[in-house]
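Colleague: this is the structure alone, sequence omitted:
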């Protein structure tokens, strides 16, 4: 893979050219910053910026003012190659709180092994309605130990909206949900984004996460996408590397509000 070329393509398709991720959200391009303004329960934040030492602090202050007037907590999604090089330090100085760093990993679908199946006794159920969304959200709360309210509202809005741009799946052991994941598809781009992939403790290390990645990648390939991308944690990175994903840069959410 041409890392430099693919990363530049990712920046153009998914960041500078970003589209709203759910109904009711909008993307704004103002003064070398691309931001999403979501609904009350949606994602709000900075997706892309083209800054340098001369304008970074003014841009940070403007986003703080803008989202503050809306009464919204927001996130500045910082990538390891973003400029200026000390942008993370500037965000922390302004009061942003850094969340755990993840690795942007990308794979070309033609290079992936997509034959992984769930272990015996586990089946994959497509999520299409509120009951399925509740299963996904419940699994994520158990797997990650975090509140899933925002994800629950956003996923339901995506599934019930006019655009067919999200795929969600839950893994069931009998009738018990043990893992869940989703994929966002952005029309007109070459990237499908894999999100979630949470498995409850007692069912980890059995190949379910691998099967969920393969399932979503097969769907992305069928729909004509060339690449799949993941913001990988340290736990998922080795599995993704074995599947054929390559690390391109880091990504760190900086939260304010």
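Modeller: That came through, no problem. Just so it is clear, the model here is predicted, and its values are computed rather than measured. Numbering: from 1, shown residues only.
Colleague: CA only for contacts and neighbour counts going forward, please
Modeller: Fine.
Colleague: isn't residue 217 right up against residue 109?
Modeller: Yes. Distance between residue 217 and residue 109: 7.0 Å, which falls inside the contact criterion (Cα atoms under 8 Å).
Colleague: common neighbours of these two, please.
Modeller: Taking Cα atoms under 8 Å, 6 or more residues apart in numbering as the contact criterion, the common neighbours of residue 217 and residue 109 are residue 228.
Colleague: where does the residue nearest the centre of the chain land in three-state SS?
Modeller: Note on the chain: the residue nearest the mean C-alpha position is residue 195, at 4.8 Å, using Cα atoms, centre = their mean. In three-state terms, and counting by DSSP: H, G, I helix; E, B strand; the rest coil, residue 195 is strand.
Colleague: putting a second one here so we can go through both:
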């Protein structure tokens, strides 16, 4: 299959059938809003934009008005080929926070050479125990009330047939230490890797690479040809570049946080 590898990062704007999602899909703008009781900015965001220098500020105004009307924090994905080229600077001037600078990495499957820790057991999140453990690992800094809201949402999501996102959890000596997520492309034979949090006390023990290997093997068994990830240039990107992943571009991720959303 001959594929422009950058296209592997084109997100299908159609909503997940198991999540209530509102989508704006135009040639110049694609965004989605998924109401979440946790008020996480990662639940909604701008997936695509294409404006002229003259129309960009009006476009930003439209996006801000859209999410302000829904009182929702959100993310904004700014790729290196986005138009206009100075959109990142415009967002920073408006008060957006630069959350991450990422490499758009792609690897052919299978992936070889990953540092695997054989003492780590990885399982799919499928029951109440793994569900609770995964939320605790993913958000150790949240209070119990906010984690409970996410638990209710995720419990309902995993109970819905046809959900597109999947969750894995790593255990070491019976303790949950790391979590990760993935989604299969609806357009290509590819898996999109996301997440991957490791509790600070268990970092540098191979949990991240072990979770990458686990998801890559699942994808290979499913018939996928590629694995993709937006990898943070400070942390995961250097690891993955040594293990067969190649960059096909870069992207910045901006956040309009809850505090700005509530006051806008």
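Modeller: Thanks, I have the structure now. Here the structure is a predicted model, which means the values were calculated and not measured.
Colleague: TM-score of the superposition?
Modeller: Remark: TM-score between the superposed chains equals 0.84 [TM-score structural alignment, normalised by the length of structure 1]; 247 aligned residues with a Cα RMSD of 2.6 Å.
Colleague: excluding its backbone neighbours, what's nearest the residue nearest to the centre of structure 1?
Modeller: Counting by Cα to Cα, 6 or more residues apart in numbering, residue 195 of structure 1 lies nearest to residue 182, which is 5.4 Å off, once chain neighbours are set aside.
Colleague: who are the packing partners of the helix or strand encompassing that neighbour?
Modeller: Taking DSSP states H and E as the criterion, the element that holds residue 182 of structure 1 is strand 176-185. The elements that strand 176-185 of structure 1 packs onto, with contact taken as 3 or more Cα pairs under 8 Å, 6 or more residues apart in numbering; DSSP states H and E, are helix 130-144, strand 166-173, strand 191-199, helix 208-222.
Colleague: wait, which of these is closest to residue 247 of structure 1?
Modeller: Among those, the nearest to residue 247 of structure 1 by Cα to Cα is strand 191-199 (14.5 Å).
Colleague: so where in structure 2 does the closest one end up aligned?
Modeller: Equivalent residues of strand 191-199 of structure 1 are located at 190-198 in structure 2, counting by TM-score structural alignment.
Colleague: show residues contacting that stretch.
Modeller: 8, 137-138, 177-185, 207-208, 211-212, 215-216, 219, 224-230.
Colleague: do the same with stretch 206-220 of structure 2
Modeller: Contacts of stretch 206-220 of structure 2 (Cα under 8 Å, 6+ apart): 109-111, 114-117, 120, 122, 168, 170, 177-180, 182, 184, 190-191, 193, 196-198, 227.
Colleague: if we go to 6 Å?
Modeller: Stretch 206-220 of structure 2 is contacted by residues 114, 115, 116, 117 when judged by Cα atoms under 6 Å, 6 or more residues apart in numbering.
Colleague: dump these into JSON lines; add neighbour count, secondary structure and distance to residue 22 of structure 2 as well.
Modeller: Listed next are the contacts of stretch 206-220 of structure 2 as JSON lines, based on neighbours: other Cα atoms under 10 Å; DSSP: H, G, I helix; E, B strand; the rest coil; distance: Cα to Cα, whole Å:
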{"residue": "114", "neighbour count": "18", "secondary structure": "coil", "distance to residue 22 of structure 2": "38"}
{"residue": "115", "neighbour count": "16", "secondary structure": "coil", "distance to residue 22 of structure 2": "40"}
{"residue": "116", "neighbour count": "17", "secondary structure": "coil", "distance to residue 22 of structure 2": "40"}
{"residue": "117", "neighbour count": "15", "secondary structure": "coil", "distance to residue 22 of structure 2": "41"}
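Colleague: check contacts around residue 10 of structure 1.
Modeller: Contacts for residue 10 of structure 1 (Cα under 6 Å, 6+ apart) come out as none.
Colleague: against residue 237 of structure 1, how distant is it?
Modeller: Summarising the geometry, the distance separating residue 10 of structure 1 from residue 237 of structure 1, computed by Cα to Cα, to the nearest Å, is 19 Å.
Colleague: with residue 215 of structure 1 instead?
Modeller: Taken as Cα to Cα, the spacing of residue 215 of structure 1 relative to residue 237 of structure 1 amounts to 18 Å.
Colleague: repeat for residue 156 of structure 1
Modeller: 28 Å.
Colleague: what number of residues are in the vicinity of residue 145 of structure 1?
Modeller: Residues contacting residue 145 of structure 1 under the criterion other Cα atoms under 10 Å number 10.
Colleague: circling back to that earlier point, just give me the mean distance for the strand holding residue 182 of structure 1 relative to structure 2.
Modeller: Mean deviation of strand 176-185 of structure 1 relative to structure 2 after superposition (mean Cα distance after the TM-score superposition for structure 1): 1.2 Å.
Colleague: tell me which residues of that strand are tucked away?
Modeller: Using 16 or more other Cα atoms under 10 Å as the test for burial, strand 176-185 of structure 1 gives 177, 178, 179, 180, 181, 182, 183, 184, 185.
Colleague: need the counterpart of the fourth one in structure 2.
Modeller: Read that as residue 180 of structure 1. In structure 2, residue 180 of structure 1 lands on residue 179 (TM-score structural alignment).
Colleague: once you drop chain neighbours, what's closest to that match?
Modeller: Nearest one to residue 179 of structure 2, counting by Cα to Cα, 6+ apart, is residue 169 at 4.5 Å.
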